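Student: task: produce atomic coordinates for the following.
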Amino acid sequence: MTNSETLAMFKSSGALLDGHFKLTSGRHSNSYFQCAKVLQYPEYLSAICGEIAAHFRDSGITTVISPAIGGIVVGTEVGRQLGVKTIFAERKEGTMMIRRGFSIDPSEQVLVVEDVITTGGSVVEVMEQVKAAGATVAGVASVVDRSNGKVKLADKQFSLLMMEVVSYAPEECPLCKEGLPIDAPGSRSNAQG
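Tutor: Modelled structure (predicted):
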């Protein structure tokens, strides 16, 4: 699947938004990828996650983990297509943790799956949890890489849609300077990654 084919799915489902947004990373942008809107359609979910699963099929993955909330749907479907255990990490009092009775064994080969990577902060936090459990981070995958590959998180990293999308530190945001209202559609309103 090409970048243009993936982008067409986002556009046709209304998942590529224009405006003034506060990203999960805390940065501001005039574009927002609302993956939930494209992933709500089973044919898109299956196709997108199938591409990710195919990329890692021969990598010995035993577990897929995703950061909540955005990565859960894509991570679950990638795990289903790979036929492996699928879990997620979530924040408790601001700290990413593996909870809800989930656990990772040191022998596991773990694929970290996220919906959108801008700075990679949430993925790094999940990777730290995997490593703390003694397991191996075998790869990182995302539906969208807003850095166009500039954010390197793992030796084996794959993103279906790679684009450089402009983002700004809040104090440098021209949209803020214009006084445009801001929307924070992500899963964290005051976030770091």
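Student: only C-alpha atoms from now on, for both contacts and neighbour counts.
Tutor: Fine.
Student: just the buried residues of the longest helix seen in the chain, please?
Tutor: Counting residues, the longest helix found in the chain (DSSP state H) is helix 42-56. By 16 or more other C-alpha atoms under 10 Å, the buried positions in helix 42-56 come out as 44-46, 48-53, 55-56.
Student: now the element after the strand or helix carrying G139, going C-ward?
Tutor: Using DSSP states H and E, G139 sits within strand 136-145. Next helix or strand after strand 136-145 toward the C-terminus (DSSP H and E): strand 157-162.
Student: quick one: contacts of that following strand?
Tutor: Counting contacts by C-alpha atoms under 8 Å, 6 or more residues apart in numbering, the residues outside strand 157-162 that touch it are 1-3, 6-7, 48, 51-52, 55, 139-149.
Student: among the residues you listed, name the buried ones.
Tutor: The neighbour count (16+ other C-alpha under 10 Å) marks 6-7, 48, 51-52, 55, 139-149 as buried among these.
Student: next, the structure of the following sequence, for comparison with the previous one:
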Amino acid sequence: MTLQTEIIKQLIDEQIVKFKEEGHFTFASGIHSPIYTDLRQTISYPKTRKDITKALVELVKAYYPETTVIAGVATAGIPQAALVADELNMPMVYVRSKPKDHGTKSQIEGVIREKDHVLLIDDLISTGGSVLKAAEAVKRAGYQVNGVLSIFSYGFPDAKQNFEDAGLTFQPVITYSDLLARYQERVGMPADKVASYQSWHEDPWHWAK
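Tutor: This next block holds a predicted model:
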């Protein structure tokens, strides 16, 4: 069993991933979805937490070896960024969704130096909106952003286009296609339900209609 497959198994067994048989969840972006991944829960499970950290570290080494600072995207990306930074013995910062309204009014908490290469970590990517805003904040402060890592990506075309427009790349540990295939194997589901989940993925903005 690969590390990725083991992580998916844990997400399913711990019900961190939920598929709705009827109805839908609603994302912050407004998308209606038959699936919800509450990845904030992963920090409560030591084995899952450690396996995800290991997988993210492997992605750093494979795709972004020039990284010198790990940045967590508030709030869900912060604990995972801390775990990865600790494993790699690197500095860590985090990026707020907006500047705080008191004190230094900082949006970035922690120390980044002029020549640093910053790698952002978030829990999941749907359209990429929140993490790309964080990346823009780092760039606006005058620093280099290498790219983005996430535990999970829905693999929407919107995200691909948004990252291309921003001139950034991203790498997830798990994609929606990976998750659906393993979920089908693990819990079983009828063919028409699999087809419905696949059709949602092809056009999530209009699926509920």
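Student: now the TM-score, please.
Tutor: Overlay of the two chains. TM-score (TM-score structural alignment, normalised by the length of structure 1): 0.76; 171 aligned residues with a C-alpha RMSD of 2.7 Å.
Student: once aligned to structure 2, how far is the helix or strand following the longest helix of structure 1 on average?
Tutor: Later in the chain than helix 42-56 of structure 1, the nearest helix or strand by DSSP H and E is strand 63-67. On superposition with structure 2, the mean distance recorded for strand 63-67 of structure 1 (mean C-alpha distance after the TM-score superposition for structure 1) is 1.4 Å.
Student: against structure 2, where does whichever helix or strand comes after strand 63-67 of structure 1 fall?
Tutor: The first helix or strand that comes after strand 63-67 of structure 1 along the chain, using DSSP H and E, is helix 70-82. Mapped onto structure 2 using TM-score structural alignment, helix 70-82 of structure 1 spans residues 76-88.
Student: residues contacting the matching stretch, please?
Tutor: Around stretch 76-88 of structure 2, the neighbours that count as contacts under C-alpha under 8 Å, 6+ apart are 39-40, 43, 53-54, 56-57, 69-72, 91-92, 94, 120-123.
Student: and the buried ones among those, selectable in ChimeraX?
Tutor: This is how ChimeraX selects the buried members of the contacts of stretch 76-88 of structure 2, with burial counted by 16+ other C-alpha under 10 Å:
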select :39,43,53,54,56,57,69,70,71,72,91,92,94,120,121,122,123
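Student: could you give me the buried positions within stretch 157-166 of structure 1?
Tutor: Residues of stretch 157-166 of structure 1 classed as buried by neighbour count (16+ other C-alpha under 10 Å): 157-162.
Student: can you check stretch 193-208 of structure 2 too?
Tutor: 194, 197, 200-201, 204, 207.
Student: and these as TSV, adding secondary structure?
Tutor: Shown next, in TSV, are the buried residues of stretch 193-208 of structure 2 (DSSP: H, G, I helix; E, B strand; the rest coil):
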residue	secondary structure
V194	helix
Y197	helix
W200	helix
H201	helix
P204	coil
W207	coil
